[in-house]
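**Q** Build me a structure from this.
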Amino acid sequence: MSFLDQLNAWLAEPNRWSWTDKAGVPYRTLEHLRFSLLALAIAALLTIPAALWLAHYRRGAFLASSAVNIGRAIPSFGLIILFWFLASRWELDTTFWPLLLALVALAMPPLFTNTYAGVVTLEQETVDAARGTGFREWQIMLRLELPLASPVILAGARVAFLQLIATVAIGAIVNDGGGLGRYIVDGFAVGAQGYGAIFAGGLAAVVLALLCDGAFALITRAATPRGLALQNARRD
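**A** Have a look, this model is predicted:
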């Protein structure tokens, strides 16, 4: 059977477009997004408040720079295997926790560094003016620094989320999850007869990443304060 025949046969399977069957592309796409969004949300809760506080008081510069290097050095597959091994030893659910913990660990460095950088690069005169008008420190952080740094923070979230989309697919190697990566792993398992599934799974993951990237661009544009957006437009 030729590659095109394999691909057509794979696409034509009756359960391929099911929202409830594990073989369905919609089902696996939602699974892919669910893991990615959950990991991003947990990583944001763990890093953004801490980075915002440290940046406001100009502390933790070494921690921020270290997070950059750690984020570049962490091997995605190695993390998944490590957490899978630990979950197996502790008799935890290996179909969920290893992949989720690995994803959270991967998303934390860009979120932390971008939040920190977004706050410390703000003009100090603006912060001092807010303090002079009677704003308390927590009000400055939440009402001034966080909104003004939001484009940089969202840029970090964008990088982190695309990395998560790519990494979720690897998770199919160690469990039944893995979203769209399940098709790639299953395709390799059957050898030459699985080229159609491998191509379809890879293409679906790429399309999903491009759509998510476009969605983050729109979110960033909508979340950027109007005055800051006009200022950036004038600079351009």
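
**Q** all contacts plus neighbour counts: C-alpha atoms, from now on.
**A** Will do.

**Q** For Arg226, see how far away the residue nearest to the spatial centre of the chain is.
**A** Centroid check for the chain by Cα atoms, centre = their mean gives Phe161 as the closest residue, at 2.0 Å. In this structure, Phe161 and Arg226 are 25 Å apart, going by Cα to Cα, to the nearest Å.

**Q** longest helix in the chain, by residue count?
**A** Ranked by residue count under DSSP state H, the longest helix found in the chain is helix 25-56.

**Q** Give me the number of neighbouring residues for Ala87.
**A** Other residues within reach of Ala87 by the criterion other Cα atoms under 10 Å amount to 17.

**Q** What strand or helix carries it?
**A** Ala87 is part of helix 76-89 when elements are defined by DSSP states H and E.

**Q** For the helix or strand just after that helix, which helices and strands make contact with it?
**A** Past helix 76-89, further along toward the C-terminus, the next helix or strand under DSSP H and E is helix 97-120. Counting contacts by 3 or more Cα pairs under 8 Å, 6 or more residues apart in numbering; DSSP states H and E, helix 97-120 is packed against helix 25-56, helix 61-73, helix 76-89, helix 146-170.

**Q** residues of helix 97-120 that come out buried?
**A** Across helix 97-120, burial judged by 16 or more other Cα atoms under 10 Å covers 97-120.

**Q** Distance from the chain centre to it, please.
**A** Chain-centre distance of helix 97-120: 8 Å, with Cα atoms, centre = their mean, to the nearest Å.

**Q** which outside residues touch the helix or strand just after that helix?
**A** Per DSSP H and E, helix 97-120 leads on to helix 124-132 as the next helix or strand towards the C-terminus. Surrounding helix 124-132, the residues in contact under the criterion Cα atoms under 8 Å, 6 or more residues apart in numbering are Glu137, Ile140, Leu144, Glu145.

**Q** so Ile184 touches Gly202, yeah?
**A** Yes - the pair Ile184 and Gly202 passes the contact test of Cα atoms under 8 Å, sitting 6.7 Å apart.

**Q** Please identify which of those two sits among more neighbours.
**A** Between Ile184 and Gly202, counted using other Cα under 10 Å, Ile184 has the larger neighbour count: 25 against 18.

**Q** which residue packs closest to that one, ignoring adjacent ones?
**A** Spatial nearest neighbour of Ile184, excluding adjacent residues (Cα to Cα, 6 or more residues apart in numbering): Ile198 at 4.3 Å.

**Q** Could you also give me the structure for this next sequence, so I can compare it with the first?
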Amino acid sequence: MNLAEITAWFTDPAQWSGADGIPNRLTEHLVYTAITLLVGLVIAIPLGAWVGHTGRLRWLVTGANALRAVPSLGLLFAVSMLVGPLIQSDLAFVIPSIVVLVLLAVPPLLSGVYAGIDSVDPAARDAARGMGMTGWQVLTRVELPCALPLALSGFRSATLQVIATATIAASVSLGGLGRYLIDGLASRDYVQMVCGSILVAALALVADLLLAALERYAVSPGISGRSARVARSRSSRTGAASRPAPGDPARSISPAGTST
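**A** From the prediction side, this is the model:
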């Protein structure tokens, strides 16, 4: 296997059409990822916001993080064996895969939301309550906006983990980019396996770059610290421009005739 074989695989027109083509497999992978993240957000945002706001049941966050230690492939087979016989359709493969991916996506999402709210300056909460805000208003207008950087960081982590782990769904007859790995391993087509790995890595990289851009423009400059950095940069440039260089005629002259 060499670069020429990998290039030939990607440039083969057969790889860009049909049910086994890259566009269709990529679409399937994105659909699984989107469904998983949507379900994970529905679970993690309310739960993380409640735990962070009230300070109760913090052990839920620790317990959720413990799920990361569970082997993904073993969990997938276990759930498939339990759920599969109960469903007489293709959903027998889809539901177990989504359940496992959601279990992996919830911990970083939950931790990000909880940590972001828990790290809010208590003085900001006291000021909001002093203005007459209710608990709900404090949560939605103060805590959640301040928690956005850490929440988005958790979302980025969850997205990358789901994109990478969704490849194992092909082991239970599901689609997605993982088909290139599973089918390539079954037929000993190592070029197909390498190209599938490249596609998964490229998808994860593009997703991370897009989410990094979203994080940059969605978070308020005052919260992210960009406004302070810009102000310091402008101040330093202005100060450097206003100080005359040594030997500059613009330097002030003291009444005694000596330069200052």
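
**Q** picking up where we left off before, nearest to Asn15 of the first structure, of the helices and strands packed on helix 97-120 of the first structure?
**A** helix 25-56 (8.8 Å; Cα to Cα).

**Q** out of the helices and strands packed on helix 97-120 of the first structure, deepest packed?
**A** Here the criterion is mean neighbour count by mean count of other Cα atoms under 10 Å, and of these the winner is helix 146-170, at a mean of 22.

**Q** equivalent range in the second structure for that one?
**A** Across the second structure, the stretch matching helix 146-170 of the first structure (TM-score structural alignment) is residues 144-168.

**Q** ditto for stretch 53-60 of the first structure
**A** Alignment of stretch 53-60 of the first structure against the second structure: residues 50-57, by TM-score structural alignment.

**Q** and what of stretch 98-116 of the first structure?
**A** With the alignment judged by TM-score structural alignment, the segment of the second structure matched to stretch 98-116 of the first structure spans residues 96-114.

**Q** average distance between the matching stretch and the first structure?
**A** If you overlay the two and look at stretch 96-114 of the second structure, the average distance to its match in the first structure is 0.9 Å (mean Cα distance after the TM-score superposition for the first structure).

**Q** before we move on, the earlier item: alignment lookup: the residue nearest to Ile184 of the first structure to the second structure.
**A** Here Ile198 of the first structure is matched to Met193 in the second structure, going by TM-score structural alignment.

**Q** One more: Leu82 of the first structure?
**A** Under TM-score structural alignment, Leu82 of the first structure pairs with Ala78 in the second structure.

**Q** In contact with that match, which residues are there?
**A** Contact analysis of Ala78 of the second structure by Cα under 8 Å, 6+ apart lists nothing.

**Q** One more: Val120 of the second structure?
**A** Per Cα under 8 Å, 6+ apart, neighbours of Val120 of the second structure: Glu143, Cys146, Ala147.

**Q** ok, now which ones touch Ala149 of the first structure?
**A** Shown here is Ala149 of the first structure, whose contacts under the criterion Cα under 8 Å, 6+ apart are Thr115, Gly118, Val119, Leu122.

**Q** The first one: what's its closest spatial neighbour, skipping adjacent residues?
**A** Same thing as Thr115 of the first structure. Ile153 (5.0 Å).

**Q** if I read this right, the one you found contacts Pro109, doesn't it?
**A** No - with the criterion set as Cα under 8 Å, Ile153 of the first structure and Pro109 do not qualify as a contacting pair; they are 11.7 Å apart.

**Q** related to what we said a few turns ago, thought the residue nearest to Ile184 of the first structure was touching Ala189?
**A** No - between Ile198 of the first structure and Ala189 there is no contact under Cα under 8 Å: 10.1 Å.

**Q** Which one of these two is surrounded by more residues?
**A** More neighbours surround Ile198 than the other of Ile198 of the first structure and Ala189, with 21 against 11 (other Cα under 10 Å).

**Q** element containing that one?
**A** Applying DSSP H and E as the criterion places Ile198 of the first structure in helix 195-223.

**Q** relative to helix 146-170, how tilted is that helix?
**A** Counting by axes from the mean of the first three to the mean of the last three Cα atoms, to 10 degrees, helix 195-223 of the first structure points 170 degrees away from the direction of helix 146-170.

**Q** Helix 195-223 of the first structure vs the second structure, average distance?
**A** Once superposed with the second structure, the aligned residues differ from helix 195-223 of the first structure by a mean of 0.9 Å; criterion: mean Cα distance after the TM-score superposition for the first structure.

**Q** That helix packs against which elements?
**A** Right, helix 195-223 of the first structure is packed against helix 3-12, helix 146-170, helix 181-189 by 3+ Cα pairs under 8 Å, 6+ apart.

**Q** Now render the ones you listed as TSV, adding distance to Val25 of the first structure.
**A** Putting those into TSV (distance: least, Cα to Cα, whole Å) gives the following:
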stretch	distance to Val25 of the first structure
helix 3-12	9
helix 146-170	13
helix 181-189	9
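
**Q** so which of those gets nearest Ala233 of the first structure?
**A** It's helix 146-170; of these, that one is closest to Ala233 of the first structure (Cα to Cα) at 13.5 Å.

**Q** Have a look at how far, on average, that closest one is from the second structure.
**A** Mean deviation of helix 146-170 of the first structure relative to the second structure after superposition (mean Cα distance after the TM-score superposition for the first structure): 0.7 Å.

**Q** how many neighbours does Trp10 of the first structure have?
**A** Residues near Trp10 of the first structure, counting by other Cα under 10 Å: 17.

**Q** cool, and Ala9 of the first structure?
**A** Every residue meeting other Cα under 10 Å relative to Ala9 of the first structure is counted, giving 13.

**Q** Same question for Asp93 of the first structure.
**A** The criterion is other Cα under 10 Å. On that basis, Asp93 of the first structure has 12 neighbouring residues.
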